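In: when you get a sec, could you give me coordinates for this:
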Amino acid sequence: MSAMNIRDLMHASPVMPVIVLDRVADAVPLARALVAGGIRVLEVTLRTAAALESVRAIRAEVPQALVGVGTVTTPAELDAAQAAGAVFGVSPGASPALLRAIAASGLPFLPGVMTPSDVIAAREAGFEALKLFPAAQAGGIGMLKALAGPFPGLVFCPTGGIDAGSAPDFLALPNVLCVGGSWLAPKALVEAGDWAGIERIARAAAALRPAA
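Out: Modelled structure (predicted):
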């Protein structure tokens, strides 16, 4: 897994589930359900106290999963993600200090951008695969089409406000390799332990195909 670069990871699943876990006990069955449905790339967000231990559990018990850490906002959080065994990272935005730390870490990473200036700063730091966030509020499909002109070599994983209905339209864009979405691991199904229901959602998402 360490040999995979960020584009490899983006190609591995058309949808990257944005996972929020309140209980470590849910991490492994959730990961198994998503992988069984054909979704291998999992983003566990640093939004709860259970996140890093959940990543450790998935790494230990679900070897087919490519588990990364999202909502990375500081170099310290980046260090913690790597220590937990994350094979990639994702941020909602990026400061110069965070971009430097990511580049130095060697961890495959999707820095978050929202504006053309953000894109230029990330590209100057050496990143050509980016997360557009929050995608819907940033202009969605229209923004991605607009960015394709001045930034023809860059690819995106738009995240934020995307659901099963809109994902195919985003994936039809040539500069979109995958999308991020929380609809694959809805809180109600996770709390209920409805792993079969989550596997069905994952199977439908895995059937989507990006244009690129």
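In: for the rest of this, base every contact and every neighbour count on C-alpha atoms.
Out: Will do.
In: need the contact partners of stretch 91-111.
Out: Around stretch 91-111, the neighbours that count as contacts under Cα atoms under 8 Å, 6 or more residues apart in numbering are 4-6, 70-75, 78, 82, 87-90, 112-114, 118, 121-122, 125-127, 129-131, 133-134, 157.
In: for the comparison step, fold the sequence that follows:
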Amino acid sequence: MTGTDLAGVLDGCRIMPVLTVPDPGTAAPLADALAAGGARCAEVTFRTPDAAQVLKTMAAHRGLVVGAGTVLTAEQAERGVAAGARFVVSPGYDEDVVARCRELGVPVVPGIATATELMRALAAGLDTVKLFPAEPLGGVALLRALAAPFPGVRFVPTGGIGLDRMSDYLAHPAVLAVGGSWMATPGHLERGDFAGIRRLTAEAVERSAR
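Out: Next up is the predicted model:
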């Protein structure tokens, strides 16, 4: 299990909408809006009771590669993969989650906030990590500081990142993709503002290609 596996799954996708979806009924139009905006991957967080159903619906969309996010336990990893997750993202490093994802044959991206946590991930054979929460921890300055002594590591920064900061992260060669929730917030979903989701996604995708 290496970061190369995740890169292959993402297939060049550099913008990852991070989604918290309370109502499974919005999953299909949400997937349509993201794909229409040019998104090719997404992370469905396990922060709601029906996250597995949302993931299953979105994973059925031919235009999206969907992963399970905010995975805290091996059992959640199992449910996410059973629902169609192609990768698993955790806010921190948990040995049981990493081991179960290995058994399931899916890339796992544990969250790290320090060099010590990053070294634990490397010792487990991983070379791609989630820098979380990126902005509160120090943003691009922290990314640069961690990337320097660990040149083989790829990062997926997430947490507090918006459109205004996205490009700064993507400009760093160690960044595989940037995750963010601004493209599809709970407010967008509550209002049924799928046109807004499509517009914000398209803007992010367009900027990422510059």
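In: hmm, back to that, among the contacts of stretch 91-111 of the first structure, which lie within strands?
Out: Here DSSP state E is the test, and the contacts of stretch 91-111 of the first structure give Gly70, Gly89, Val90, Gly112, Val113, Ala129, Leu130, Lys131 as lying in strands.
In: nearest to Met143 of the first structure among those?
Out: Within the set of those, Val113 lies nearest Met143 of the first structure; the separation is 11.6 Å, counting by Cα to Cα.
In: burial of that closest one, as a residue count?
Out: Summarising burial for Val113 of the first structure: neighbours were counted as other Cα atoms under 10 Å, giving 25.
In: what's it in contact with, if anything?
Out: Pro92, Gly93, Ala94, Val119, Ala122, Leu130, Lys131, Leu132, Phe133.
In: overlap between the residues you listed and the second structure?
Out: Checked against the second structure using both residues aligned by TM-score structural alignment, their matches' Cα atoms under 8 Å, these keep these contacts: Pro92, Gly93, Ala94, Val119, Leu130, Lys131, Leu132, Phe133.
In: the residues you listed: which two are farthest apart?
Out: Farthest apart among those by Cα to Cα are Pro92 and Val119. That separation is 12.9 Å.
In: with neighbour numbers in mind, choose between those two.
Out: Set side by side, Pro92 of the first structure and Val119 show more neighbours around Val119, with 24 against 19, by other Cα under 10 Å.
In: how about the helices in the second structure?
Out: Taking DSSP state H as the test, the helices found in the second structure are 3-10, 27-36, 51-59, 74-82, 95-104, 115-123, 134-137, 139-147, 163-170, 186-191, 194-208.
In: return the most buried member of those helices.
Out: For those, average neighbour numbers computed from mean count of other Cα atoms under 10 Å are highest in helix 51-59, which has a mean of 25.
In: what's that helix in contact with?
Out: Helix 51-59 of the second structure is contacted from outside by 20-24, 27-28, 31, 44-46, 64-68, 79-80, 83-85, using Cα under 8 Å, 6+ apart.
In: hang on, isn't Ala49 of the first structure packed against Asp22?
Out: Yes - under the contact definition of Cα atoms under 8 Å, Ala49 of the first structure touches Asp22, with a separation of 7.3 Å.
In: between these two, which is the more surrounded one?
Out: Between Ala49 of the first structure and Asp22, counting by other Cα under 10 Å, Asp22 is the more crowded of the two (17 against 12).
In: ok, that one - contacts?
Out: When contacts are counted by Cα under 8 Å, 6+ apart, Asp22 of the first structure touches Thr48, Ala49, Ala50, Ala51.
In: let me have those in a markdown table, extended by distance to Ser105 of the first structure.
Out: Shown next, in a markdown table, are the contacts of Asp22 of the first structure (distance: Cα to Cα, whole Å):
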| residue | distance to Ser105 of the first structure |
| --- | --- |
| Thr48 | 23 |
| Ala49 | 23 |
| Ala50 | 23 |
| Ala51 | 20 |
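In: looking at those, which is nearest Leu171 of the first structure?
Out: Checking the contacts of Asp22 of the first structure against Leu171 of the first structure with Cα to Cα, the nearest one is Ala51 at 28.0 Å.
In: next up, the contacts around the nearest residue to Gly38 of the second structure once chain neighbours are set aside.
Out: The spatial neighbour of Gly38 of the second structure that comes closest, neighbours along the chain excluded (Cα to Cα, 6 or more residues apart in numbering), is Ala202 at 5.8 Å. Taking Cα under 8 Å, 6+ apart, we find Ala202 of the second structure in contact with Ala36, Gly37, Gly38, Ala39.
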